[in-house]
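# sequence? don't have it. structure:
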């Protein structure tokens, strides 16, 4: 796939985006869920080797290349590694899966009800490297905990500032201002977020597009103006701590939104499963998430 083919796949492809981008802080938890406890490694390099083995197993599983996954978000170390003897982005492209890279460096402490992204002075170098490896786009995450107008405005403004930097490298940014599903003001935060995103989209030059990765809204269909916006390539949903069943049920109520799940995709996979059992388990999750992404229910 070339750049235009990847863009068209993301724009109109039936399927969803797999989030395989757990980073340093979340890797021990991801490995524990996979059935590998901290006694299995003694150095950070060994830990990252184990998580890369898990991701390689996922990417090379027959069900992963079934056509139902149209994109995958990678952690930088995964991007830099190899799968089946190829650079990871190329291994994905060869399966018809569009590669993205997680670019944020984690979260600041909460202020005004939000957690902004930490500074990332090495971003231009990372984008240049990723582009050279064939990566199509990026993903950056901040978190909204309360319906604080100033905080949400700051979070969205920061997201779009980074998005412009990504666009300058000829890549497509996934903007991810996540509203916590535990927020006591979730619906109000959703509505403020919608207004701020629309305001920032209007400031983008004509012809530029971003993607949006958002918490499934408390009110089904609330984000339809974003789905329909000409400067939005695709709107994808994060699972945000919902179980797979809950996330799929809520996602199916939102036309035009497709999944970009991590935990909800991988939660039933275990290190000790045979390859056949592993692929069958992964395939079941893929089928359920694909259905919620492509077959919409009444709200």
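Looks like it came in fine. Values in this document were obtained by computation on a predicted structure and should not be read as measured data. Numbers count the residues shown, from 1 in each chain.
# rest of the way, CA atoms for contacts and neighbours
OK.
# and residue 140, what element?
strand 137-144 (DSSP states H and E).
# quick check: buried residues in that strand?
For strand 137-144, burial by neighbour count (16 or more other CA atoms under 10 Å) applies to 137-144.
# how far does that strand sit from the chain's center?
Relative to the chain's own centre, strand 137-144 is displaced by 8 Å; criterion: CA atoms, centre = their mean, to the nearest Å.
# what about versus this one:
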């Protein structure tokens, strides 16, 4: 199964759907969906509501492998079920979509212009569970706010150190050093980031392959060299707060890069839509993101 998923994610047309909002971002995701905080009274209820939202997206007719290669899940989504199957199995078996798992524990305080990932001492146990749940790959996010060379070097080193743990566990890591789209030093930070990423890609062992999830750059095709690197399975782009139209327009200017959008994917979905309205809104989003991923200027 994993070999088939690897070939599909590596070579086929489509994009990665990001459905991995975690504890901090879940209330915002639910509010955007039309579910207010006063409609649930505990964290457990909150995650039940967001799983209902994700289930509605995943089971919608528009959400299929013709356009979607993979879907990124939150840890509790991995342990939840859809129609009696664990979410990853439902995605793989019913939809033909590769399941990824968000494995980071959130962001540390800002230092040297960046936010590293918080320590994750139980990562190996999580990776064991991911294998038990038939997860294909993982995703981990850190954030760059300034063009601080030391901070960016620290971010890239942390990302690739943890990526090695993930490849050793037989999973495909998505390395995500996001650059804040509102940074006044965004272009400069991206140039430093690219240089550091290429250094680490060149050091990877023969059996170590990664995916890169990167902010849409100020300079079109900045990461084109990375898209052709033999150790890179795929380069995907995050929407990072851009509207879907802005993100799609920027994506079209970057050859060989496909989308991995979260907010831009779900921005028009609402709790009170009929199933027909919901699916039509989702289809419109998927069609436009797919088009931007595969049809370049």
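Arrived safely. Remember, predicted model here, so these are calculated numbers, not experimental data.
# from the buried residues of strand 137-144 of structure 1, pick the one nearest residue 116 of structure 1.
For the buried residues of strand 137-144 of structure 1, the closest approach to residue 116 of structure 1 (CA to CA) belongs to residue 142, at 5.3 Å.
# what's the closest non-adjacent residue to that closest one?
residue 177 (4.9 Å; CA to CA, 6 or more residues apart in numbering).
# helix or strand: which one has that neighbour?
Applying DSSP H and E, one finds residue 177 of structure 1 within strand 172-179.
# where do the strands sit along structure 1?
Shown for structure 1, the strands assigned by DSSP state E span residues 16-20, 69-74, 82-83, 86-87, 98-102, 114-115, 137-144, 172-179, 210-215, 232-238, 257-259.
# can I get those strands in JSON lines with distance to residue 155 of structure 1?
As requested, those are exported to JSON lines (distance: least, CA to CA, whole Å):
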{"stretch": "strand 16-20", "distance to residue 155 of structure 1": "22"}
{"stretch": "strand 69-74", "distance to residue 155 of structure 1": "21"}
{"stretch": "strand 82-83", "distance to residue 155 of structure 1": "34"}
{"stretch": "strand 86-87", "distance to residue 155 of structure 1": "33"}
{"stretch": "strand 98-102", "distance to residue 155 of structure 1": "17"}
{"stretch": "strand 114-115", "distance to residue 155 of structure 1": "7"}
{"stretch": "strand 137-144", "distance to residue 155 of structure 1": "7"}
{"stretch": "strand 172-179", "distance to residue 155 of structure 1": "7"}
{"stretch": "strand 210-215", "distance to residue 155 of structure 1": "13"}
{"stretch": "strand 232-238", "distance to residue 155 of structure 1": "17"}
{"stretch": "strand 257-259", "distance to residue 155 of structure 1": "22"}
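# of all the ones you listed, which one is nearest residue 55 of structure 1?
The closest approach between residue 55 of structure 1 and any of those, judged by CA to CA, belongs to strand 16-20 at 7.1 Å.
# for the closest one, which residues meet the burial criterion?
Residues of strand 16-20 of structure 1 classed as buried: 16-20 (neighbour count, 16+ other CA under 10 Å).
# quick check, nearest of those to residue 81 of structure 1?
Taking the buried residues of strand 16-20 of structure 1 together and measuring to residue 81 of structure 1 by CA to CA, the closest member is residue 20, at 13.4 Å.
# distance of that closest one relative to residue 72 of structure 1?
7 Å (CA to CA, to the nearest Å).
# any chance of the buried residues of strand 137-144 of structure 1 in JSON lines with distance to residue 151 of structure 1 as columns?
Formatted as JSON lines, the buried residues of strand 137-144 of structure 1 follow (distance: CA to CA, whole Å):
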{"residue": "137", "distance to residue 151 of structure 1": "26"}
{"residue": "138", "distance to residue 151 of structure 1": "23"}
{"residue": "139", "distance to residue 151 of structure 1": "20"}
{"residue": "140", "distance to residue 151 of structure 1": "17"}
{"residue": "141", "distance to residue 151 of structure 1": "15"}
{"residue": "142", "distance to residue 151 of structure 1": "11"}
{"residue": "143", "distance to residue 151 of structure 1": "10"}
{"residue": "144", "distance to residue 151 of structure 1": "8"}
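# mind jotting down where the helices sit in the stretch 151-297 of structure 2?
Ranges of helices in the stretch 151-297 of structure 2, per DSSP state H, counting those that start in this stretch, are 186-203, 224-227, 244-251, 263-266, 275-294.
# show me where the stretch 1-150 of structure 2 has its helices.
Using DSSP H, counting those that start in this stretch, the helices of the stretch 1-150 of structure 2 run over 2-11, 26-33, 43-59, 75-78, 87-89, 123-132, 149-168.
# looking at the ones you listed, which is nearest to residue 282 of structure 2?
For the helices of the stretch 1-150 of structure 2, proximity to residue 282 of structure 2 was assessed by CA to CA; helix 43-59 is nearest, at 7.7 Å.
# pull out the buried residues from the closest one.
46-51, 53-59.
# to residue 64 of structure 2, which of the helices of the stretch 151-297 of structure 2 lies closest?
helix 275-294 (9.6 Å).
# mean per-residue distance, the closest one versus structure 1.
After superposition onto structure 1, helix 275-294 of structure 2 sits on average 0.3 Å from its aligned residues (mean CA distance after the TM-score superposition for structure 1).
# buried stuff in that helix?
For helix 275-294 of structure 2, by 16+ other CA under 10 Å, it's 278-283, 285-286, 289-294.
# how about the residues you listed, which pair is most distant?
For the buried residues of helix 275-294 of structure 2, the farthest-apart pair by CA to CA is 278 and 294; their separation is 24.2 Å.
# number of nearby residues for residue 97 of structure 2?
Applying other CA atoms under 10 Å, we find 28 residues neighbouring residue 97 of structure 2.
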